[in-house]
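Colleague: Mind looking at a prediction? Sequence and model below.
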Amino acid sequence: MLVCAIHCRCNLFGRIDQREIMAGSTSGGNPQSRPTKNQRREAAREKARQFREQQERQRKRKRLLIQIGVIVAVVAVVLGGWLIIQSVQKHEQAAASVMPANMPNDGVVISEGLAVQKAEPRAADVQPERQTSPDGRLVVEIYADFMCPICGQFEQTYGQMLSEQAQAGNIDLVIHPVSILDQASQGTKYSTRSAAAAASVATYAPDSFLNYFTTLLQPGVQANESTSGLSDDRLVELARQVIGDDHPEQQDQVEKSIRDGEFKKWVKRSTDAANLTGTPTVYIDGQSLDDLSKVSDTLQQKLKDRGIDMTQTGAGASEGQ
C-alpha cells in the first residue's frame, strides 16, 4: 500500500509538472520573445515617421501637379494670346494688301468719252507714281476729300469744264479720293469711309465712278465738317442710284464692299503716300498748282502749247459762239 501511494504521488507530481511545462511552452513562455515597452514605442515612432514621410511625398506630388497645371495653363494662355495676335496681324496685313481695281496710281483715270481706263489692282508693295498718259494727253490730277468744303467749291467751279475736256480727249482726268479730315466727323471717320466707298464703285462699277464722285460733292449732299457725315446706308443708297437698277450685280458688289469697309486700309495708305498738305490738291502736267484760281488759265495755256484750243470744247465753245 505504501509503495503504491508513493508511486501514485510520483506519477501525479510527474503529470502536474509535465502539464506545467507544456502549458509554459504553448503560451510562449519565454519572456524574452515578447517586444518590450521601449521596442513597442520605437516601432510606433517608426510607423509614425513612415506615415509622415508618405504624407510629405503626397503633398510634394500634389504641389508638383498643381505647379505643372499652372504652368500648362499659363502656356496655354500665352500661346492662345499669341495665336490671336498672329491672327489679327494676318487679318490686318491681308486687309492692308487689298487694292482697288481701275486705280493704277491710286487714282481713277477718265479719258476720251469719259471712259474709265481699266486696270488690275496694283501690288500692295508697289509705290504709286505720278500719272502719265499712254496717249500723250495732258494729265490733270485732283486729290479730294469728300468732307472738304473747298473740294466741293472746286467741283462746282471746275468740275464740268474738266469733264468736258476729258470727254473731248484733250486731257486725262485723274481723281484721287483721299482722307485728311477724319478728325472732323465726330469719330465716324467719314473721310475714310467715303473715300473707300468711292474706291468700291471704281472697282466694281467703274463707269459710275465720276457720277458718284460728283454726287458726293454736290451741295445738299456733301457732308459738312464737324458732323458725322453720311451714314454707310446713305453711301450705299447713293451708289445704287448712280449705278442704276439695270446693273443689280454691280449694285450688290458695291454695297457689300462699302459695308465691309474693303478699301479702308488702302485709303490710309494712299493718302499717306500722297503726302498732302491740304485738299483739293491739283497737278497739271505733273506740276502742283498752288493757286487754284488759275486752273482754267493754266490748263488753257498747257493745251494751247499742244495745239489744242479748249475754248472750242464744251462750255468754252458755247461761250465763244
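Modeller: Sure, I can see it.
Colleague: For the rest of this, base every contact and every neighbour count on C-alpha atoms.
Modeller: Fine.
Colleague: mind listing the helices in the stretch 1-150 of the chain by residue range?
Modeller: 2-26, 37-96, 149-167 (DSSP state H, counting those that start in this stretch).
Colleague: do the same with the stretch 201-321 of the chain
Modeller: 209-216, 232-243, 248-260, 264-274, 295-305, 314-320.
Colleague: also this one, for the comparison:
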Amino acid sequence: MASSDSGNDPDKMSKKDRREHMREVARLRREEELKRKKRNRIITQIGVVVGSLAVIALVVAIVVNTTAQNNRPGPANMQSGGISFTGAAGKIEAKTTPALKAGENPVGVKQDSAKTNVVMYVDYLCPLCNQFESANLDGLKDMVSAGTVDLQVLPISILDRVSAGTKYSTRSAAAMACVANYEPNGFLDASAALYAKQPEEGTAGHSNADLAKIIEDSGVKNANIAKCISDGDYTNFVTSFTQSALNGPLPNTDVPKVTGTPTILVDGKQYSPQQNVGWGNTQDFFKFVEQVQAQNKK
C-alpha cells in the first residue's frame, strides 16, 4: 500500500506545510551564508595578521641590517675617505692608516710639502673619470715611483641615479674600499680594471659577484674581498663620505666642495682641461702639473 505521508515533496504538501518548508529552507540558507561570511572574515583576519607580521619582520630585518651597517668600522687605509700612495726608487706603496671607528668622520691627510700632491675624486661610473685615468694614470705612477708625486684617490658615488636602480656607483666605490682594506697595494691595478670594463651610464652595471671577479682577475687575490663586496661592508662609508665631499669643505685646497667628477687637484689647484681639449689629453694635464710645480718654486 502506498504511503499517505507527503514527506518533503513540496508537490504533496499542503499550502501551510509548503510555507513552513520554504521558511526552513530560507533559514538554513541564511545560516549557511552567515557561516560562509564568518569563515571569510576569519580567513581575511588571519591574512591581515600574517601580512602584518611579514611586514614587521621585513622592517626589523632592514633596521637590523642598517644598524649593523652603521656600526661597522670604516676601511683601513682610507682614513681620509680615500687611499694615498707614495714611492721612491721605482716602487709604489700605499700609505697605511688604521680603520675609522664606526661613526668616525674621515680626516684630511697631511701632505708632503716636498712633493707634488695629486688628489682625485672619482666615480667608477663616470666616463670622464675613465678618460682621465686611462690617459694619465701610468704617467702619475711613474712620478709616484720616482718620488716626486704623492697620489690620493677618493672614490665617491654621485651617479647612482643613472645605474638603473642598482646603485652601481656606490657598490663599485665600496668594492674598492674593500680592496683598500685588504690589499691596498693592489688598489691602482683594481681601479684600472674597473675602468677597463666600465658599464655605460643608464645600465645596471656589474653585479657584486662580477665586481669581485674583475678585481680578482686584475691580480688582486684575497677571498675576504669578495665577501666584503657581497656583504656591502663599506656602502654606508661611501655614501657618508660622498655627502661630505659634496657638502665640503675639502681639505688641503681652496676648492670648497666637489661639484662633479672627476675633481682633480694638484697641490690644491683644480685641473680642468683647456677649451676644446678633453679629459683624456695627457699633454694638457701634465702641462698643468708643471705649471703648478713652477708656481710653487717662486
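Modeller: Received, thanks. Everything quoted here is computed from the prediction, not taken from an experiment.
Colleague: Could I get the TM-score for this pair?
Modeller: Once the chains are laid over each other, their TM-score by TM-score structural alignment, normalised by the length of structure 2 reads 0.67; 223 aligned residues with a Cα RMSD of 2.7 Å.
Colleague: how about CSV for the helices of the stretch 1-150 of structure 1, with mean neighbour count and distance to D232 of structure 1 added?
Modeller: Output for those, formatted as CSV (neighbours: other Cα atoms under 10 Å; distance: least, Cα to Cα, whole Å):
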stretch, mean neighbour count, distance to D232 of structure 1
helix 2-26, 11, 107
helix 37-96, 12, 19
helix 149-167, 18, 20
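Colleague: Take those and lay them out in a markdown table including distance to D272 of structure 1.
Modeller: Below are these laid out as a markdown table (distance: least, Cα to Cα, whole Å):
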| stretch | distance to D272 of structure 1 |
| --- | --- |
| helix 2-26 | 109 |
| helix 37-96 | 13 |
| helix 149-167 | 19 |
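Colleague: Can you tell me which of the ones you listed is nearest to G320 of structure 1?
Modeller: Nearest to G320 of structure 1 among the helices of the stretch 1-150 of structure 1 is helix 149-167; the distance by Cα to Cα comes to 14.2 Å.
Colleague: Which residue range of structure 2 does the closest one align onto?
Modeller: Mapped onto structure 2 using TM-score structural alignment, helix 149-167 of structure 1 covers residues 127-145.
Colleague: how close does that stretch sit to structure 1?
Modeller: Comparing stretch 127-145 of structure 2 with its match in structure 1 after superposition yields a mean distance of 1.2 Å (mean Cα distance after the TM-score superposition for structure 1).
Colleague: aligned partner of T97 of structure 2 in structure 1?
Modeller: With TM-score structural alignment as the criterion, T97 of structure 2 lines up with A119 in structure 1.
Colleague: residues in contact with that match?
Modeller: Shown in contact with A119 of structure 1 (Cα atoms under 8 Å, 6 or more residues apart in numbering): A101, N102, M103, P104.
Colleague: Nearest to K264 of structure 1, out of the helices of the stretch 1-150 of structure 1?
Modeller: helix 37-96 (8.3 Å).
Colleague: can you state the direction angle for the closest one and helix 264-274?
Modeller: 60 degrees (axes from the mean of the first three to the mean of the last three Cα atoms, to 10 degrees).
Colleague: same for helix 37-96 of structure 1, what does it pack against?
Modeller: helix 264-274 (3 or more Cα pairs under 8 Å, 6 or more residues apart in numbering; DSSP states H and E).
Colleague: Closest to the mean position in structure 2, which residue would that be?
Modeller: For structure 2, the residue nearest the mean C-alpha position is T170 (2.9 Å; Cα atoms, centre = their mean).
Colleague: where does it land in three-state SS?
Modeller: helix (DSSP: H, G, I helix; E, B strand; the rest coil).
Colleague: What lines up with it in structure 1?
Modeller: Match for T170 of structure 2 (TM-score structural alignment): T192.
Colleague: Tell me how far that match lies from P177 of structure 1.
Modeller: Between T192 of structure 1 and P177 of structure 1 the distance is 9 Å, computed by Cα to Cα, to the nearest Å.
Colleague: same check, this time on L114 of structure 1
Modeller: 18 Å.
Colleague: The two: which has the busier surroundings?
Modeller: The neighbour comparison of L114 of structure 1 against P177 (other Cα atoms under 10 Å) goes to P177, with 24 against 19.
Colleague: measure that one to A124 of structure 1 for me?
Modeller: P177 of structure 1 is 17 Å from A124 of structure 1, by Cα to Cα.
Colleague: same question, T203 of structure 1
Modeller: Applying Cα to Cα to T203 of structure 1 and A124 of structure 1 gives a distance of 16 Å.
Colleague: F154 of structure 1 now?
Modeller: F154 of structure 1 is 31 Å from A124 of structure 1, by Cα to Cα.
Colleague: Ok, T215 of structure 1 next?
Modeller: From T215 of structure 1 over to A124 of structure 1 (counting by Cα to Cα), the distance is 29 Å.
Colleague: What of S133 of structure 1?
Modeller: From S133 of structure 1 to A124 of structure 1 the distance is 22 Å (Cα to Cα).
Colleague: picking that back up, closest to Q251 of structure 1 among the contacts of A119 of structure 1?
Modeller: A101 (16.2 Å).
Colleague: Structure 2: which residue goes with that closest one?
Modeller: Under TM-score structural alignment, A101 of structure 1 pairs with A76 in structure 2.
Colleague: check contacts around its match.
Modeller: Contacts of A76 of structure 2 (Cα under 8 Å, 6+ apart): T96, T97, P98, A99, L100, A180, N181, Y182.
Colleague: Of those, keep whichever come out buried.
Modeller: T96, A99, L100, A180, N181, Y182 (16 or more other Cα atoms under 10 Å).
Colleague: Distance check, the residue lying closest to the third one once chain neighbours are set aside against V64 of structure 2.
Modeller: Going back to what we said before, that points to L100 of structure 2. Counting by Cα to Cα, 6 or more residues apart in numbering, G74 is the residue found nearest to L100 of structure 2 once chain neighbours are left out, at 4.7 Å. Applying Cα to Cα, the value for G74 of structure 2 to V64 of structure 2 is 18 Å.
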